[in-house]
Each structure stands twice: as C-alpha cells, then as structure tokens.
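Peer 1: Next comes the sequence, and after it the predicted model I'd like to discuss.
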Amino acid sequence: MGNMGQDQVTSLSSRRGIATAARIVVKVGSSSLTSVAGGISEDALVKLVAVLAQRRLAGTEIILVSSGAISAGLLPLGLSRRPKDLATQQAAASVGQGLLMAHYNRAFTSHGVTASQVLLTAEDLTRRHQYVNAHRALERLLLLGVVPIVNENDTVATHEIRFGDNDRLAALVAHLVKADALVLLSDVDSLYDGPPAQGAKRISEVASPEDLEGIVIGSAGKAGIGTGGMATKVQAALIAAETGIPALVTSTGQAAAALAGEDVGTWFGINGNKRPVRMLWLAHLADIRGRLVLDDGAVRAVSERHKSLLPAGITAISGDFDAGDAVELSDSAGRVFARGLVNYRHSDLPQMLGRSTKELAKDLGREFEREVIHVDDLVLLNG
C-alpha cells in the first residue's frame, strides 16, 4: 500500500486522521524500552511491537524510529548510567544495537512481520547523494511490506554533525518519507501547562509555537537513560508541523489509542509547508560555528527580498569557522534571524567587510567575487 501523498497529509486536520493514515513514522524513546534493572524491557518492547504489527498487517506503512541501542549496551558493559564521553557512547551503541534488533526481530516475526535495521547519520539526510539513497532504501523496504527500524548510527556519528536525539531524527525521517503523521512516544502521556503532579492541565492541541509561550517544558530524561525529554519532543513535533506533517506526542502505553485516533496526547497541527530536509537541518540541527552581524540594508535584502548575503552588508564577525560551516546571521541589535552555510573561512572575512564583490575581485582575486552565503544555503528562522 503506497503513501497517499500530499492530499492525505493536508487532510489530517485532527488526530482522528491517524486512524486512516497510510504512512506513519513512530518514534519510541529509551526510557520507554528500559527495565528497572537496566537493559531492554522485553515486556515493554513486545507490547509496543504488538500494536505496530497489528497496524502494519491492516495495511498501514510503519517506520519505527527507536532509541535504546546505547541503553541496551550499558548492562553488558557493566555501566550503570549513560556515559557522557562520545567514545564510550559509541562502544555501548556498538554492543547494544545488535541486542536491540534481536529483540525487535523476534517480536515482529512472532506476528508474521519482517523488520529491518536502518542506521542513519545527519549527513545521510543533508547531502544530496546520501539523501537520495536513504529515501530509495526506505521506499523499497516499505514496498516490500517491511517495518524499517531507524536509529542514529551512534557508533560512527561525531559531536560536530549528529542529530543529538532521535526525536529530531524522527521529524526528518517523517519528512524524508513524506509521512502522513509523526507519533512521538515516551513515558509521559501528554504535554501539560505545568508539572503534572501539581494539578497541571493537559494541552490537547498546539496550533502554532505561540500556543506554547509561557509554558515551561521539561528536558531531563528518566534515570539518565535518554537524551531528550519533553523539550526535544516538542521541538521535533514543531519541526514536523511547520513542514506539513502533523505530530502527536503521547506515552508508549497510549500507542494503540494514538494510532486509533483517540483523544490522547498533544496534537501538533500543520502550520507550514514542506521544505527541503537540508534546510530543516540547517534551521534546527546544524552546529553553529560563528555569527555574522549585518547592517539594516543587508538584513532587508536577506529576510525580505530573499537575496544572497554579500560582504558589503556585513559589519562584524565572530567565531572560528571554515568554508561550508553553518553560521547565524543577526541584525545590529543582536537578533538572530537566519542561518546559512558560509563560503569563506573566518580569517578571510575581515578584509572583505563593507566592500563590493567587484572591488574585492580587483584587489584580492577572482575567487573573492562571490557571495558570502548563497541564497540557496540560507534559511530564515522566523519565516
């Protein structure tokens, strides 16, 4: 059964539409899969797989983005908490990923459903060639009736370019496969307007980021196992919603109700249009290496007239960056309004500030007769 496409996406005006959605990305966090004693909870995983397998057998295409590899590797390595250093995280992921997939394969096979492993890095979703390959592989798996189980490739990922948490990875995967909906599962049943233990009210629906103004959103994971918390789930849901994919945030225990379209969790309605996944990465995930301060004319050119950034409009720079790195753009008051991939090293720019490209080409050479940031490598943060 194929994806119904954009018409189906725009028809999901409420959580009830999940019940008939043709393609759904489901993300589950480490805390939902971890036992009290450490390692993977067989019972929790089996219950979740039963829900997902039932929906797959009913004809819906399911992509599962699953955390848990590092958590699964802690017990075999004699570790009590998630390690902070990258090397030990990679070691734990290397040990745990196979264990995690063994659990999933056994559980899905018991329902007559085939599962597969798909490990992605941020580069797989931001570089054109790798993006196309990732898209092709997932489409073929779905066509063959498989449930792809996606995780970040923690064993080879670096601090400089990684998703950092699987919530945002799930949002980008949903965009990659043109999903009809994104469902983010954790150990919290909904977003609340305050601490649930203090009588806070459930937030049933979020129509735009403005609905969340003044609400304090927790970020700590349970027992040091996860990397996200509610803050990253909300961010991921907003990323999806602003690119044309509605999202639902709820608990793993409510998975069946969520997929049935029942009134559970917090629904993030569509509030934008689809844009390239590379721009999503730049807006939300890129490692920012510096800042360029623009004069008023350059701010208007970039933000209102959607022009490339030229050296004549830059008044100050900060940071240590190379050509190709991500930098943020601010106005003279310090308001950051855009991000972009810069074409020059930080050490090249001081001699270029305030000068035209024609003048720079004459004085410094033809290689300086180009934009500091091309419009195709710019993303506005509030537009």
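Peer 2: Thanks, I have it. Model, not experiment: these values are computed from the prediction.

Peer 1: Please make it C-alpha for all contacts and neighbour counts, starting now.
Peer 2: Will do.

Peer 1: List the buried residues for the longest helix seen in the chain?
Peer 2: Using DSSP state H, we find that the single longest helix of the chain is helix 86-109. Judged by neighbour count using 16 or more other Cα atoms under 10 Å, the buried positions of helix 86-109 are 88-97, 99-101, 103-105, 107-108.

Peer 1: try it against this one:
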Amino acid sequence: MTTTMSSEPATAADRTLLATAERLVVKVGSSSLTSVAGGISEEALLSLVEVLATRRNAGTEVILVSSGAISAGLAPLGLGRRPKDLATQQAAASVGQGLLMARYTQAFGARGITVSQVLLTAEDLMRRQHYANAYRAMHRLLHLGVVPVVNENDTVATHEIRFGDNDRLAALVAHLVKADALLLLSDVDALYDGPPKDGARRIPVVSGPEDLDGVNIGRTGAAGVGTGGMMTKVEAAGIAAGSGIPALVTSTPNAARALAGEDVGTWFAVSGTRRPPRLLWLAHLASVQGRLILDDGAVQAVRDKHRSLLPAGIVSVKGDFEPGDPVELADGDGRVVGRGLVNFSSYELPRMLGRSTKELAASLGRQYEREIIHVDDLVVL
C-alpha cells in the first residue's frame, strides 16, 4: 500500500498538498460531464481524463468518483430530463452506467491506463464485512495500477439506504482508501460569500465550520442534471476535513491547476482526526429512525466520557425502530448530542428505562444484560 500523509493537520492554505499527494480521490459531477444537447459530453470527458491520466502516469494513485450514469441513460430511453421517481432513475442508471464506463475505458486506455468499475451502496460502508471487502478490492486495484471509477449503485439503491449524492460518497471513499486529499469538481469554480453575480468574493480557505457562519450556500446546480449543488460539496468537504482529509472544491476546468497546487477554488483544511467510515456514515448520512432522551448523567457519560449508553440513563423513547437502526440521542432540552445503532426495538425499550442491566437480566433474562448502544456504534455530534 502507498504510504499516506502524516496525520498532523496541514496549514490552512497548504493546498500544495494536492501537488504532492500520493493517493487522490477526485469526484466529478453530472453537470461537468453533460453536453448542451443532453447526455455525456465527449469533449468534457476527454478533457478530464487527460488531466487525471497525466497525474496517474506520473505515479499518483487516482480514484475517480464519477456521476453521470443516469444522465448517460436519458437519451437512449427517450427521456428529456432527469426522472424524479426512483424506479426510472434506476432504469436510466442501468442503461447509462455501461455507456459511461465504455467511454472512460476507451479514453483512459488510449493513455495506457486500465480502469475498473466499482459500484457501492451505503450498506457497503456500514457493514464491517462489506467494508473490509470494498477496502481489499480497492487496495488491490490501486496496487495493480488501475484507476477505479466509483459510482453509487443506483440500480439497487433505495430511498431508505443510499448516499443521496456522489459528493458524500466521495468523502467516504476518501476514508475507505486512506486518501491524502479529496478534490470535488463541478460547474462552479469556488465557494463565495454570496451570489457571484452580485459581486461576492471567493472564500479561498475554510479552516473550520465557523468560517461558514452567515454564508448563503446554494443548493442546486445550474445544469439541472445532478443531485447536489454547492451545499452537498461543502458538506462533503466538511466531512472529509473534519475527519482528517483535506479537500478542495472547484470547477472541472480548474482540475489541472488544482492538482498543481495553485490558488484556485476553496480549500477545506483539516479540522479533525480520521474516523472509521461507518461512523462517518452514522454521523452524516444515516436515516434516523427514532430518538432517545437522556438524563444529565447519561449525556455526560456519552458526550464527555465516551461511554456506552445504558438503560438507566434513558428518560423516554420516541419513534418506531428495530434493533440495529440508527437513532438520535438528545438531552432534556431536545439538543442532539449523538447518534448510535440501537440494540433493542422501540417496543422493548420502554420497560427497560431507568433500570440497571443487572436488574433487567434478573427480571427479563440474560439477553437484556447489555448496552442499549455500544460505544463502538456511537458517534458524538
């Protein structure tokens, strides 16, 4: 495996890391690959491949997270725009993914580079065995000199369990492969402190969430074929930077300058330490099924002492959930302090509240002598 960067935080403006990174995750959105007439633009795709192939042939390991499967499938299915219902999105993705990969295979192949298709679902980064399998496969592909082309497996993904957009997927893939940096490309050249048409200024560096206080971040892209927009890119960059991986947000035409470490786009400096991708999913992407209200002692134990959640510290239960579902943990004022994967259903929990595990084992059986949420399945927010 390639040796990754030091875990020490980079300086705020040290975007030169992109020029020296040994392993990069690059994400490109549908809006950057789509032609005016619809479908995938051959010119845009070839331009991006030229930049990435040059970097790969110089020795850097590159993982490309590429949207565009649904967009590529629209024209063959006679669809004028991105469908809103999940079933038609899945059909378009099924048709378009093969077309998209064929273009990447040809374009990279002309430059002596082999590509592979890697389709992931959120479940692949939630379940330990799936995660381990994904890591091994990606590691081996990189060792063999392949450029993995990653996309969400839209054909089988469901509303209940999916990444929602490839920006978040890219942030998690960056952690999966232990990348040195993340580059998020779109049709917008940087994050601004307001609408660019109104004379807003580029924000060159974000050192932490506080730097974004009061910044109005748009939610949709101009092309109308993607699912993200600047909001999801900022969220993804924040996920990466908050967990030890610096990120740059810029436009696809700026890709070469960005990878050379030039002052383009918005750089998200490292603001936290690395965490397992499963906990990143739990903190940022999981579909919460319920809420547990905790007393002050339990809040302190979970938030400040990083302990497991026991039944004695739970005041009330809200929602309808099953064992293994994600739930929120909140204090008496309703402030969310964490999320976790619960070991008991909302049907079982009410009779357990305020009782010790030993008392529960004596009255209900040994299977109740355990945590409501184990510390390994809990993330503090």
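Peer 2: Okay, I see it. This structure is a prediction, so every number in the text was calculated from the model and none was measured.

Peer 1: re earlier: for the longest helix of the first structure, give me the average deviation versus the second structure.
Peer 2: Once fitted to the second structure, helix 86-109 of the first structure is off its aligned match by 0.7 Å on average (mean Cα distance after the TM-score superposition for the first structure).

Peer 1: neighbouring contacts of that helix?
Peer 2: By Cα atoms under 8 Å, 6 or more residues apart in numbering, the residues outside helix 86-109 of the first structure that reach it are 40, 42, 45-46, 49-50, 53, 68-74, 76-77, 82-83, 114-117, 154-156, 158-159.

Peer 1: Quick one: distance of it to the chain centre.
Peer 2: Its chain's C-alpha centre and that of helix 86-109 of the first structure lie 21 Å apart, by Cα atoms, centre = their mean, to the nearest Å.

Peer 1: Would you mind identifying the next helix or strand past it?
Peer 2: Next along the chain after helix 86-109 of the first structure, taking DSSP states H and E as the criterion, comes strand 115-120.

Peer 1: gap between the residue lying closest to residue 74 of the first structure once chain neighbours are set aside and residue 116 of the first structure?
Peer 2: Spatial nearest neighbour of residue 74 of the first structure, excluding adjacent residues (Cα to Cα, 6 or more residues apart in numbering): residue 92 at 6.0 Å. Going from residue 92 of the first structure to residue 116 of the first structure by Cα to Cα, to the nearest Å gives 20 Å.

Peer 1: residue boundaries of the strands in the first structure?
Peer 2: With strands called from DSSP state E, the first structure shows them at 23-28, 61-66, 115-120, 147-152, 181-186, 205-206, 247-251, 266-268, 288-294, 314-319, 326-330, 336-341, 378-380.

Peer 1: pretty sure residue 217 of the second structure contacts residue 230?
Peer 2: Yes. With contacts counted by Cα atoms under 8 Å, residue 217 of the second structure reaches residue 230, the gap being 6.5 Å.

Peer 1: Between these two, which contacts overlap?
Peer 2: Counting by Cα under 8 Å, 6+ apart, the residues touching both residue 217 of the second structure and residue 230 are residue 191.

Peer 1: for the residue nearest the centre of the first structure, what are its contacts?
Peer 2: Centroid-nearest residue in the first structure, with Cα atoms, centre = their mean: residue 168, separated by 1.9 Å. Neighbouring residues of residue 168 of the first structure by Cα under 8 Å, 6+ apart: 232-233, 235-236, 239.

Peer 1: Can you report how many residues lie near residue 216 of the second structure?
Peer 2: 13 (other Cα atoms under 10 Å).

Peer 1: count of residues packed around the closest residue to it other than its chain neighbours?
Peer 2: Using Cα to Cα, 6+ apart and skipping residues adjacent in sequence, the residue nearest residue 216 of the second structure is residue 194, 5.9 Å away. Using other Cα under 10 Å, residue 194 of the second structure has 17 other residues around it.

Peer 1: got it, and residue 304 of the first structure?
Peer 2: Other residues within reach of residue 304 of the first structure, judged by other Cα under 10 Å, total 11.

Peer 1: and stretch 52-63 of the second structure, which residues are buried?
Peer 2: For stretch 52-63 of the second structure, by 16+ other Cα under 10 Å, it's 52-53, 55-56, 60-63.

Peer 1: do stretch 309-328 of the first structure as well
Peer 2: The neighbour-count check on stretch 309-328 of the first structure (16+ other Cα under 10 Å) flags 309-317, 321-322, 325-328 as buried.

Peer 1: And that stretch, end to end?
Peer 2: From its first residue to its last, stretch 309-328 of the first structure covers 12 Å (Cα to Cα).

Peer 1: swap in stretch 310-323 of the first structure?
Peer 2: In stretch 310-323 of the first structure, first residue to last residue: 15 Å (Cα to Cα).

Peer 1: Tabulate the strands of the first structure (JSON lines), appending distance to residue 356 of the first structure.
Peer 2: Output for the strands of the first structure, formatted as JSON lines (distance: least, Cα to Cα, whole Å):
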{"stretch": "strand 23-28", "distance to residue 356 of the first structure": "48"}
{"stretch": "strand 61-66", "distance to residue 356 of the first structure": "48"}
{"stretch": "strand 115-120", "distance to residue 356 of the first structure": "42"}
{"stretch": "strand 147-152", "distance to residue 356 of the first structure": "43"}
{"stretch": "strand 181-186", "distance to residue 356 of the first structure": "46"}
{"stretch": "strand 205-206", "distance to residue 356 of the first structure": "45"}
{"stretch": "strand 247-251", "distance to residue 356 of the first structure": "46"}
{"stretch": "strand 266-268", "distance to residue 356 of the first structure": "45"}
{"stretch": "strand 288-294", "distance to residue 356 of the first structure": "14"}
{"stretch": "strand 314-319", "distance to residue 356 of the first structure": "11"}
{"stretch": "strand 326-330", "distance to residue 356 of the first structure": "19"}
{"stretch": "strand 336-341", "distance to residue 356 of the first structure": "20"}
{"stretch": "strand 378-380", "distance to residue 356 of the first structure": "20"}
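
Peer 1: and which of the contacts of residue 168 of the first structure is nearest to residue 8 of the first structure?
Peer 2: Proximity to residue 8 of the first structure was ranked across the contacts of residue 168 of the first structure by Cα to Cα; first place goes to residue 239, at 18.7 Å.

Peer 1: contacting residues around the closest residue to the closest one other than its chain neighbours?
Peer 2: Of all residues not flanking residue 239 of the first structure in the chain, residue 171 sits nearest, at 6.5 Å (Cα to Cα, 6+ apart). The contact partners of residue 171 of the first structure, taken as Cα under 8 Å, 6+ apart, are 182, 236-237, 239-240.
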